[in-house]
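Student: need coordinates for the following:
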Amino acid sequence: MSYNALYTDLSGYYDLMCADIDYQGQSSSAHRLHQIFGNSGKQHLDLACGTGPHIAHLIQHGFHSQGLDINQPMLEIAQQRCPEAQFAQGNMCAFQTDQKFDLITCFLYSIHYSGSIEELIGCIKSAHQALQSGGVFYFNVVDKNHINNELFAKHSVSQGADLFQFSSAWHYIGEGEKQTLNVRIDKTCDQQTLTWEDAHPMVALDFEQLKTLLTPYFEVHVFEHNYEQITPWQQASGNAIFVCTKA
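Tutor: Next up, the predicted model:
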């Protein structure tokens, strides 16, 4: 099953798969860093918005939010969750808009869905074009040189009589610009288990490469992957938050 088909078929389970994510903390982090490095505007666009939970929290911070995602079933759920927001189906690597935004976010490592360096450059250019002067492009990212193929993130959650077990792991072969996010979902009901497995194609790069791509368009700030504190990246960890300000 392709990764698009997986998400289409399981869009109704997506929030369960992400049940352990601190959406409020992540959204508050983006808000704080926008206050420090951005302008005072409140026009917000969330790339790869999924079912819209980050948008729901940023609306509470006073933002006027829009969401962009390639998956229409996700957008339908997002619209139900956030009826005051606007949503559009589209490719984050090649979007154009007449409206200008003050904050563009891309949470949950979704920037890697660009798939290739060329497509990632398209995403960077699109975000730059869509931002107001002083606007911020905020996202989190993983450095390919720090990926441990043996590490899995796992959690379980119940829905009615069903037990879901979710696991995901990065995998990088050690060279090139391709990596995968391997996802497994087990659904158990009445002692029977259904399993979905998939490998999502992702772009692989290191932080120095990424800063080189961003610098022609943005003033780049890199922080430790900590949503509770604002700490400059210490060049040791493989996860970071990038805050990119348009001049």
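Student: C-alpha only now, for contacts and for neighbours.
Tutor: Fine.
Student: is it fair to say residue 211 lies in a helix?
Tutor: Yes. Counting by DSSP: H, G, I helix; E, B strand; the rest coil, residue 211 is located in a helix.
Student: what about it, distance to residue 120?
Tutor: Counting by Cα to Cα, to the nearest Å, the separation of residue 211 from residue 120 is 12 Å.
Student: between these two, which one's more packed in?
Tutor: residue 120 (21 against 17; other Cα atoms under 10 Å).
Student: here is a second sequence; please produce its structure as well for comparison:
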Amino acid sequence: MDPIQTGNQYNVIAHVWDEQQKDSSYGIESLMRAIEYCNQFDYQRKIALDIGCGSGGRMMRLLVQHEFGIVGLDISESMVTLAKQKHPEYIFHHADICTWQTQEQFQCIIAWDSIFHVPYDQQEQVLIKLCSMLVKDGILLFTCGDDIGYHLSEWQDMSFYYSSLGINRTLEILMQNNCDIRHVELDQFPQKHTVIIAKKY
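Tutor: As a prediction, this is how the structure comes out:
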């Protein structure tokens, strides 16, 4: 599925999604773990790239509380609009991580429940890109599937595309691109949702 189509789907549900996520703590424990890893290092500045930032809710609020500057990116224009309204002081991009380019590097990159929408044949390219965008000792937090391939899943009366390289191949790519693995967790077992934290060396 073309990522633009995924973005259009999220445009349709952006306000409903924002309302549903308002009081959620989903993912906060994992993000706190990533922040604690970041706190071990004396960065000259702390900038977090939030890929699939959505409407700028709980994850972004926690990053701000821990004094990170924010760069947000989302494939959904409606989500980016909502995020800008909540956090006008930060930079947001309506863009596709598959094609988005930047010269900036980040102390923290999070991609919570976002890059599993990336087309299967672009998963490796995106993981390599994320590794390249980390500073030395930068921390990467993302979620993926414990499966290989792609599928469609019904949600909000629409078919959303998901893909994954599987845990083993995903970890191989990270290690081949100068990242040490710090945490791997099937946090919704027996479902295949997987949380990974890695550190650039």
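Student: who touches both of residue 211 and residue 120 of the first structure?
Tutor: Among the neighbours of residue 211 of the first structure, none is also in contact with residue 120 (Cα atoms under 8 Å, 6 or more residues apart in numbering).
Student: do you have the strands of the second structure handy? List them.
Tutor: In the second structure, the segments counted as strands under DSSP state E are 47-51, 69-74, 91-94, 106-111, 134-145, 149-155, 158-164, 179-185, 193-200.
Student: now the shortest one: which residue numbers in the first structure?
Tutor: In the comparison with the first structure, strand 91-94 of the second structure aligns to the range 86-89 (TM-score structural alignment).
Student: in that stretch, what counts as buried?
Tutor: 87, 88, 89 (16 or more other Cα atoms under 10 Å).
Student: distance from that stretch to the second structure after superposition?
Tutor: Compared with the second structure after fitting, stretch 86-89 of the first structure deviates on average by 0.8 Å (mean Cα distance after the TM-score superposition for the first structure).
Student: is it true that residue 118 of the second structure touches residue 163?
Tutor: Yes. Counting by Cα atoms under 8 Å, residue 163 is a contact partner of residue 118 of the second structure at 6.6 Å.
Student: all helices of the first structure, in order?
Tutor: Applying DSSP state H to the first structure gives helices spanning 3-9, 14-17, 23-37, 53-60, 72-81, 117-130, 207-214.
Student: wait, which of the ones you listed is closest to residue 95 of the first structure?
Tutor: With Cα to Cα as the measure, helix 117-130 is the member of the helices of the first structure nearest residue 95 of the first structure (5.9 Å).
Student: touching that closest one from outside, list them.
Tutor: 92-101, 104, 111-112, 114, 137, 177, 203, 213-214, 217-218, 246.
Student: could you give the angle of it to strand 101-106?
Tutor: Per axes from the mean of the first three to the mean of the last three Cα atoms, to 10 degrees, the angle that helix 117-130 of the first structure makes with strand 101-106 is 160 degrees.
Student: which among the strands of the second structure is found nearest to residue 14 of the second structure?
Tutor: Closest among the strands of the second structure, using Cα to Cα: strand 69-74, at 11.6 Å.
Student: now do residue 70 of the first structure against residue 46 of the first structure, distance only.
Tutor: Distance from residue 70 of the first structure to residue 46 of the first structure, counting by Cα to Cα: 12 Å.
Student: higher neighbour count, the two?
Tutor: Legend: neighbour count by other Cα under 10 Å for residue 70 of the first structure and residue 46, higher for residue 46 (25 against 17).
Student: residues contacting the more buried one?
Tutor: Contacts of residue 46 of the first structure by Cα under 8 Å, 6+ apart are 55, 65, 66, 67, 68, 104, 105, 106.
Student: any idea what it aligns with in the second structure?
Tutor: Residue 46 of the first structure maps onto residue 50 in the second structure, by TM-score structural alignment.
Student: quick revisit: of the strands of the second structure, give the one that comes closest to residue 37 of the second structure.
Tutor: strand 134-145 (7.1 Å).
Student: what range in the first structure does that closest one sit on?
Tutor: Taking TM-score structural alignment, strand 134-145 of the second structure hits residues 131-142 over in the first structure.
Student: so what touches the matching stretch?
Tutor: Under Cα under 8 Å, 6+ apart, the answer for stretch 131-142 of the first structure is 30, 34, 37-39, 100-112, 127-128, 206, 225, 238-247.
Student: repeat the analysis, applying 6 Å as the threshold.
Tutor: By Cα atoms under 6 Å, 6 or more residues apart in numbering, the surrounding residues in contact with stretch 131-142 of the first structure are 38-39, 100-107, 109, 238-247.
Student: what's the burial count for the residue in the first structure that residue 9 of the second structure lines up against?
Tutor: Alignment note: residue 9 of the second structure maps to residue 6 in the first structure; criterion TM-score structural alignment. Close neighbours of residue 6 of the first structure, defined as other Cα under 10 Å, add up to 15.
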